[in-house]
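*Asks:* Got a sequence here, can you build the structure:
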Amino acid sequence: MDTGTDADQWVERESMEYDVVIVGGGPAGLAAAIRLRQLALEAGAELSVCVLEKGSEIGAHILSGAVMDPRAISELIPDWKAQGAPLDVEVTEDRFLFLSKSGATTVPNWALPDNFKNHGNYVVSLANVTRWLGQQAEGLGVEIFAGFPAAEVLYNSDGSVKGVATGNLGVGRDGKPTENFQSGMELHAKYTLFCEGARGHLGRQLHDKFSLRNGIDPQVYGIGIKEVWEIDPTRHRQGLVLHTAGWPLERDTYGGSFLYHMDNNQVVVGFVVGLGYSNPYLSPFEEFQRYKTHPEIRKFLEGGRRVSYGARAITAGGLMSLPKLVFPGGALVGDNAGFLNASRIKGSHAAIKTGMLAAQAAFEAVQAGRGNDELAAYPKAFKESWLYAELYRARNFKQWMGKGLYLGTLMVGIEQKLLGGNVPWTLHHRHSDHEMLKPAAQCKKIDYPKPDGRLTFDRLSSVFISNTNHEENQPAHLTLKDPTVPVNVNLQVYAGPESRFCPAGVYDFVKDESGRDRLQISAQNCVHCKTCDIKDPTQNIVWVTPEGGGGPNYSNM
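*Replies:* Model prediction:
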């Protein structure tokens, strides 16, 4: 079995057997693991469950806004408050602003659709919530292997999913084993649940293998960029949730911001840009830095201190972009399938709920003596759940907003505020994000101001505080199908958008010793946001798993 290096010829991989293997230690994967063990304990049944997490620890790669709807976690662990779940800051106030370059218009609360009302929700660090879920899972007997990315899907002779293999350790940049080489492990299971988050590396392969997207709208994405700040206590409003739309983005570019007041005089400030934008000169990172200079945002941050940074792609296609969820031997769960509700800017509750639904189906199948077939009960249960109803009401949100800020706002207001999402029409996504860039010659250059180092910053200083690290002597995890394409196509036609859509300074066009352009890839900077894998107009960049434990190490994100 090929894991993409020459090391496999040296060592035979060992294997371990489980009833259920879960790929990804985020909210979806941990909710599935917890629910599986809860069901087993309730039934007095034996059930072995393991979770593979590519981050150095549970929560290390988790980044989200986040305002959390507690509905799903209350179903999973009803006494979460007594158990010490880190949902401590209840939302006290919602504000929504439309920004111009120097002004702002506040939307009255009575005019806000329900999707922008957060009464009963909590401002959280999703990384910390995930760490807590990991503790609950381990307490129930789940085996968690952090720092072990699932690098390969394994198949039975009949084509069903057999499990996954972890990546090899100690492979050099040249693909040869070093003195520290350790072979990856094979983990076999009756069912494997893929909970990798947006644009999962293995999820993409499964889409192709089992034709999961046939007849389905293409998935569309946004990139979310986030910072945590400690601010002046006199400017802090614990529980305040602030969203904006408009400046600095052009009216035809989908996006918006969030600024959430946590406890301990901290705020999380972030910016989301839809990756369907057309101007290759646009830089989501620089747009975020500009946004912070707006008077309505600056007033909270000035005099404060930035303490952390990160970025992550999010799915935004909603119900119409969900693929087939199941295939022989496994299922897609959480944001790996695309369950995030873009209209609410929330996905953690959907991840937890779908983890529970997939777990229920897998448990019943194992107890019935089945294995490696399709868990048909999972999509059926989703169709009958409150989550389906929620996503159905919001099914047109991204499609309308993709038509421009004013028309989109008007139509979302009509659908959500006046009609409660009960409309007879359904809009569809027609194009993938990578198809949307126009040639640079057709677009206007964007002049971004230089960072001041106090309110606005550059990429490299930002990556530094994300605690990102990769072992340098390893095969590149940012791979090119054709190494000539970046210069011959992307640079010539699109002015090298890689250097702008990446929020971590991974890609840069430089001159070689003979004065010719080449693409320099600094993979050690990668924060695993997956934007390059999504937005590259030629789909020439393919993100694969690096050595275990590499990437960001988020603490309070």
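
*Asks:* When you work out contacts or count neighbours from here on, use the C-alpha atoms and nothing else.
*Replies:* Noted.

*Asks:* Grab the nearest non-local neighbour of G141.
*Replies:* R37 (7.1 Å; Cα to Cα, 6 or more residues apart in numbering).

*Asks:* Which other helices and strands does the helix or strand encompassing the one you found contact?
*Replies:* Assessed by DSSP states H and E, R37 sits inside helix 27-43. On a contact count with 3 or more Cα pairs under 8 Å, 6 or more residues apart in numbering; DSSP states H and E, helix 27-43 meets strand 15-23, strand 49-53, helix 71-76, helix 126-139, helix 348-367.

*Asks:* And this one, please, so the two structures can be compared:
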Amino acid sequence: MQQREFMEYDVVIVGGGPSGLATAIRLKQLAEQAGRELSVCLLEKGSEIGAHILSGAVFEPRALNELIPDWKEKGAPLNTPASADCFLHLTETGSIQLPTPPQMKNHGNYIISLGNLCRWLGEQAEALGVEIYPGFAAAEVLYNEDGSVKGVATGDMGIGKDGKKTDAWQPGMELWAKQTIFAEGCRGSLTKVLFERFDLRQNADPQTYGIGIKELWEVKPENHQRGSITHTAGWPLDTATYGGSFLYHLENNQVVVGFVVGLDYQNPYLSPFEEFQRFKTHPAIRQVFEGGRRISYGARAISEGGIQSLPKLTFPGGVLVGDTAGFLNVPKIKGSHTAMKSGMLAAEAVFELLSSDKGNEAVSYKDKFEKSWLHDELRSVRNIRPSFRWGLWPAMIYSAIDTYLFRGRAPWTLRHKHADHECLQEASLSCKIDYPKPDGVLTFDRLSSVFISNTNHSEDQPAHLRLKDASVPVEINLKKFAGPEARFCPAGVYEFVGEPDAPRLQINAQNCVHCKTCDIKDPTQNIIWVTPEGGGGPNYPNM
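*Replies:* Now for the predicted structure:
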């Protein structure tokens, strides 16, 4: 076996999202202030920084103000201040405007493309001396002899579908570090390994997730209200299913529209993608998009468990930051400022550790987090998401009491009791859902949607979506749950094909937008998502 080459750094960061970039920038700032050298490397599996970044996004600049106070002068792409908030409850044919919850008021925030912000943060990081390598997927965690994390290895390139080396084969590179920061985003594939290796979830509630599906539109000027923000709850989801929508009016007559469905939903016939398409047909919504043009599409899972689902954040040789740990503020529908702050706190703890050379675990990260505004923010909203297991209206009433009466200081914590994949009920107990066919004007199918996500994978590579047992999809998932893979995937990756008496699951891995929903929602946990070759997947512009 050919020996892999290696490079050594003080810190290696896995992931070029807001948390990873904030970590890198803060590390370099601290080193500069201390007058010492610190080598920092950041790996990003997307073809460029921002290629895989997907978010609403209404951005709260609190963490950015702390990290780069002169961001305006440096040209950060925060161009559209939030101007108006609207919160609607939708019925099938009408809408009722409700008071906007305080967490969802956006005065002082900005409607942005998070991908473009990350591209700008990448430029700031490189200017400070961070080495950024896009197109390289960290595929393996490396360990020292004492069991601590040594770093990561990138995946081999040029492996054919048959698992054999092709003429283009290149071995992966090992990156060794004194500390490795995992900033992989929601449901990180390496982070899952770390959870088990170091038992990081031992004292945490099960993580619960949502899938967010988003489109970017160019609308008619008369339908555009720059800075306008609308959120909805209700139709087309039933009152037992957590979810809602957002419409954010950017500059240049552009509107982002998205739909989030909690992945603890019960009905196996539910399709988050189809619910999103159906949502756009509502009379209060379709008028915004009539005569417009859809520009881009994407989907991504988000971690919704909140503070009670946070794992242990440190382990020998590294730390977790951002949504890979679960720092999203669900009632605010924001996770970028919290991700950035977690990275900044981790950077301070790691820098202290490297400066003192005492041990190999940045244990002060936990203390810094608990003393920060990030902890206070997440703790104050901890009971809102788990209350929705009671249904929409009881949860909204409870959330109002928790927010206005207790002000987030209720003397109890509601727990998450089940992982999302355990919540799916059998098809025989469920009602089928009849979704209308797409019209190609306002509503669309999966394949045309994936096309405008610019998703691409090398066809001659092993599928990065793997089955523990190839018989399970038909023998269990199809027979008991009516084949939910074909519905919970927003990219048409999973299809049951063949004759009715001999069906089989076909995996169209080249369609995958890396949302991780299959890894989360598969009721038998038979699907494993691993990193494909670096640079594969979506390439989101302005998302």
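
*Asks:* Quick TM-score on the pair, please.
*Replies:* Taking TM-score structural alignment, normalised by the length of the second structure as the basis, the two superposed chains have a TM-score of 0.99; 543 aligned residues with a Cα RMSD of 0.9 Å.

*Asks:* just to revisit the earlier point, can the helices and strands packed on helix 27-43 of the first structure go into TSV with extra columns for distance to A495 of the first structure and mean neighbour count?
*Replies:* Output for these, formatted as TSV (distance: least, Cα to Cα, whole Å; neighbours: other Cα atoms under 10 Å):
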stretch	distance to A495 of the first structure	mean neighbour count
strand 15-23	37	21
strand 49-53	36	26
helix 71-76	45	17
helix 126-139	36	22
helix 348-367	36	24
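
*Asks:* could I get the ones you listed as TSV with distance to L418 of the first structure?
*Replies:* Output for these, formatted as TSV (distance: least, Cα to Cα, whole Å):
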stretch	distance to L418 of the first structure
strand 15-23	41
strand 49-53	43
helix 71-76	25
helix 126-139	32
helix 348-367	25
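
*Asks:* hmm, back to that, aligned to the residue nearest to G141 of the first structure, what sits in the second structure?
*Replies:* Using TM-score structural alignment, the equivalent of R37 of the first structure in the second structure is K28.

*Asks:* So what's the residue count around its match?
*Replies:* 24 (other Cα atoms under 10 Å).

*Asks:* for the one 4 residues further on, same thing?
*Replies:* By the criterion of other Cα under 10 Å, E32 of the second structure has 13 neighbours.

*Asks:* likewise W247 of the first structure?
*Replies:* Look at W247 of the first structure: counted by other Cα under 10 Å, it has 21 neighbours.

*Asks:* Y291 is in contact with that one, correct?
*Replies:* Yes: W247 of the first structure is in contact with Y291 according to Cα atoms under 8 Å; the separation is 7.3 Å.

*Asks:* how about T91 of the second structure, what's its match in the first structure?
*Replies:* By TM-score structural alignment, T91 of the second structure lines up with S100.

*Asks:* Spatially nearest residue to its match, not counting backbone neighbours?
*Replies:* W247 (5.2 Å).

*Asks:* What lines up with that neighbour in the second structure?
*Replies:* For W247 of the first structure, the residue aligned by TM-score structural alignment is W235.

*Asks:* How much space separates that match from T241 of the second structure?
*Replies:* When distance is defined by Cα to Cα, to the nearest Å, W235 of the second structure is 10 Å away from T241 of the second structure.

*Asks:* Contact partners for D174 of the first structure?
*Replies:* Contacts for D174 of the first structure were tallied using Cα atoms under 8 Å, 6 or more residues apart in numbering; they are 474-475.

*Asks:* what helix or strand does it sit in?
*Replies:* Here D174 of the first structure sits in a region with no helix or strand, counting by DSSP H and E.

*Asks:* For A523 of the first structure, see how far away it is.
*Replies:* D174 of the first structure is 15 Å from A523 of the first structure, by Cα to Cα.

*Asks:* try G139 of the first structure
*Replies:* G139 of the first structure is 36 Å from A523 of the first structure, where distance means Cα to Cα.

*Asks:* Let me know whether the match of W247 of the first structure touches S95 as I believe.
*Replies:* No: using Cα under 8 Å, W235 of the second structure is not in contact with S95; the gap is 9.3 Å.

*Asks:* what touches both of those two?
*Replies:* H89.

*Asks:* Tell me the counterpart of P473 of the second structure in the first structure.
*Replies:* Checking TM-score structural alignment: P473 of the second structure goes with P486.
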